[in-house]
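K.L.:
Sharing a model that was predicted from the sequence below.
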Amino acid sequence: MSTRVTTLTLGGMDQLSAHARRCVFWEMDPAAVHDAGGFYDPEFEKEAWLSMVMLQWGSCAQVATLDDKPAGSAFYAPPNMVPRAQLFPTSPVSADAILLTTVRIEPLAEGSDLGAALIRAVISDLVRRNVRAIEAFGYRTAGEDESDVPGATAARDCSPAECMVEAGFLEDMGFEVVAPHHRFPRLRLELDRDHEWKVGVEAALDRLLEEAALTVAGMSGRTPVGAAR
């Protein structure tokens, strides 16, 4: 199986899963969605948001594919471009940070390390752009009651479990809680040039391991010299 993580472009929307193309959990004001009464096109709204952010700020998503099929995605943007960013009990995001909104892994890639690969790609992009920190509103499971979700009517077929980043995963990736909360802590990862070096080393090691695996697979498929046919 072949996996790739690349920066999303407007011409590459087919690299997103159906859910990721339609999810506007972060991208639309919940009040506006409520007022629309369901008469809106989430896929159009998502593409419009992506266009706005890319034109005004730059790349805002990393996408993963597995054998050319959508396997995962990570979205990030300045918090003032993310309507829901102001609605959490642990808002606001720090002025020097970019907000990581969603890291989603599709069912065909569950059990893989694509989540970590997506985070590395986000870090690499933001370090090159001299961003000082990444922050995210983490999600912790606390029963099934969603009544305390900020603006819970924000998007059809969406929920914190689907559209937010699990706080434990963020902590595993090196994020630290800077604003505690039982459901929606805000976490932060400081960025510096060391991150770019580490990401580069890890990417090189991944390529070496992949090449080694291909070499071993190729050798195992050969008939040994002198073997009976």
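P.N.:
Thanks, I have the structure now.

K.L.:
Every contact and neighbour count from this point should use C-alpha atoms.
P.N.:
Noted.

K.L.:
Point me to the helix or strand that includes the residue nearest the centre of the chain.
P.N.:
Of all residues in the chain, the one closest to the mean position by C-alpha atoms, centre = their mean is A74, 1.6 Å from it. Assigned by DSSP states H and E, A74 falls within strand 69-77.

K.L.:
packing partners for that strand?
P.N.:
Packing contacts for strand 69-77, counted by 3 or more C-alpha pairs under 8 Å, 6 or more residues apart in numbering; DSSP states H and E, involve strand 61-66, strand 97-105, helix 114-128.

K.L.:
could those go into JSON lines alongside mean neighbour count?
P.N.:
Rendered in JSON lines, the data for the helices and strands packed on strand 69-77 read as follows (neighbours: other C-alpha atoms under 10 Å):
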{"stretch": "strand 61-66", "mean neighbour count": "24"}
{"stretch": "strand 97-105", "mean neighbour count": "23"}
{"stretch": "helix 114-128", "mean neighbour count": "20"}
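
K.L.:
Structure two is appended below for comparative analysis:
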Amino acid sequence: MQASLFPIAQDNLSLVHPQARRSVFWELEATAVAAVEKSGHPEFEKEAWLSTTLFEQKTCGYSIGYLNPDPIPSAPAISTVLYCLRDYAPGAATLPTAPVSKDAALITSLFIDEVFRGVGMEAVLLDAALVDLIKMEVPAVEAFGIRDLKINGSIGLDPTVREIAAQRNRIGLIEVEMLESAGFEVVADHPVLPRLRMEMPPQDPLMSAMEAQLLLASVEVH
């Protein structure tokens, strides 16, 4: 079965990548995250955030997964990217290179099953997100990237930075190299967690959603 690229919508919130459904790092202020996670049901807060953001923005992310014809239930996505206007991501203030620029939207996170990491799905999701953000007519898009800690292992890290880096996959941090490949440039540098930016529209044309689906078809995700 071929995996499909599809936008997050009210009727498919249950198909968002499982880790994306549990993570509230970006969606809540830092003081609220611990309490929500301690409750044991962070997915309720995340679903409320998704519903509110979809209502306000009409779009907030894409997933890749295997969709079954009705009435057979589909499995959760194997990868999901999320994006929003800066005010919808208060958790970003925790990052050492915050704040997000006032004129920019934010690609907050990308979650992917480990077995599919690095086969091309990340690029497909980022391009699909950027196409939607162009349609939203935002002046720019930013994202917080993470650098390879093995390369920077000798650098003394602030405890907050160390904690964020340690949960990179749990909160969906995106590799700097992946963001740069998509056309982002570093605007606030940091040894581990720089902030990157892309002016909209970019100089190089982005693929349409159809082209993204065709690219996905060329990726071996069977």
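P.N.:
Okay, I see it. All values reported here derive from a predicted model rather than from experimental measurement.

K.L.:
circling back: who touches the strand holding A74 of the first structure?
P.N.:
14-17, 20, 53, 60-65, 98-109, 114-115, 118-119, 122 (C-alpha atoms under 8 Å, 6 or more residues apart in numbering).

K.L.:
For the first structure, just list every one of the strands.
P.N.:
3-7, 61-66, 69-77, 97-105, 133-139, 165-166, 176-179, 186-190 (DSSP state E).

K.L.:
Can you lay out those strands as CSV showing distance to K46 of the first structure?
P.N.:
Shown next, in CSV, are the strands of the first structure (distance: least, C-alpha to C-alpha, whole Å):
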stretch, distance to K46 of the first structure
strand 3-7, 17
strand 61-66, 12
strand 69-77, 12
strand 97-105, 13
strand 133-139, 20
strand 165-166, 19
strand 176-179, 29
strand 186-190, 24
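
K.L.:
Compare those and report which one is nearest to A217 of the first structure.
P.N.:
With C-alpha to C-alpha as the measure, strand 3-7 is the member of those nearest A217 of the first structure (16.7 Å).

K.L.:
buried sites along the closest one?
P.N.:
Across strand 3-7 of the first structure, burial judged by 16 or more other C-alpha atoms under 10 Å covers 4-7.

K.L.:
now swap in stretch 178-187 of the second structure and tell me
P.N.:
By 16+ other C-alpha under 10 Å, the buried positions in stretch 178-187 of the second structure come out as 178-179, 182-186.

K.L.:
can you tell me which of these are in helices?
P.N.:
Members of these lying in helices (criterion: DSSP state H): 178-179, 182.

K.L.:
Looking at the residues you listed, which is nearest V138 of the second structure?
P.N.:
Using C-alpha to C-alpha, those come closest to V138 of the second structure at A182, 17.1 Å.

K.L.:
Tell me the residue in the first structure aligned with the closest one.
P.N.:
By TM-score structural alignment, A182 of the second structure lines up with M173 in the first structure.

K.L.:
measure the residue nearest to its match when sequence neighbours are not counted to E171 of the first structure for me?
P.N.:
In space, and not counting its chain neighbours, M173 of the first structure is closest to A116: 7.2 Å by C-alpha to C-alpha, 6 or more residues apart in numbering. For A116 of the first structure, the distance to E171 of the first structure equals 12 Å [C-alpha to C-alpha, to the nearest Å].

K.L.:
try T90 of the first structure
P.N.:
17 Å.

K.L.:
again, but for P70 of the first structure
P.N.:
P70 of the first structure is 25 Å from E171 of the first structure, by C-alpha to C-alpha.

K.L.:
again, but for G218 of the first structure
P.N.:
Counting by C-alpha to C-alpha, the separation of G218 of the first structure from E171 of the first structure is 39 Å.

K.L.:
try T153 of the first structure
P.N.:
Using C-alpha to C-alpha, we find T153 of the first structure at a distance of 28 Å from E171 of the first structure.

K.L.:
same question, F44 of the first structure
P.N.:
Relative to E171 of the first structure, F44 of the first structure is positioned 33 Å away (C-alpha to C-alpha).
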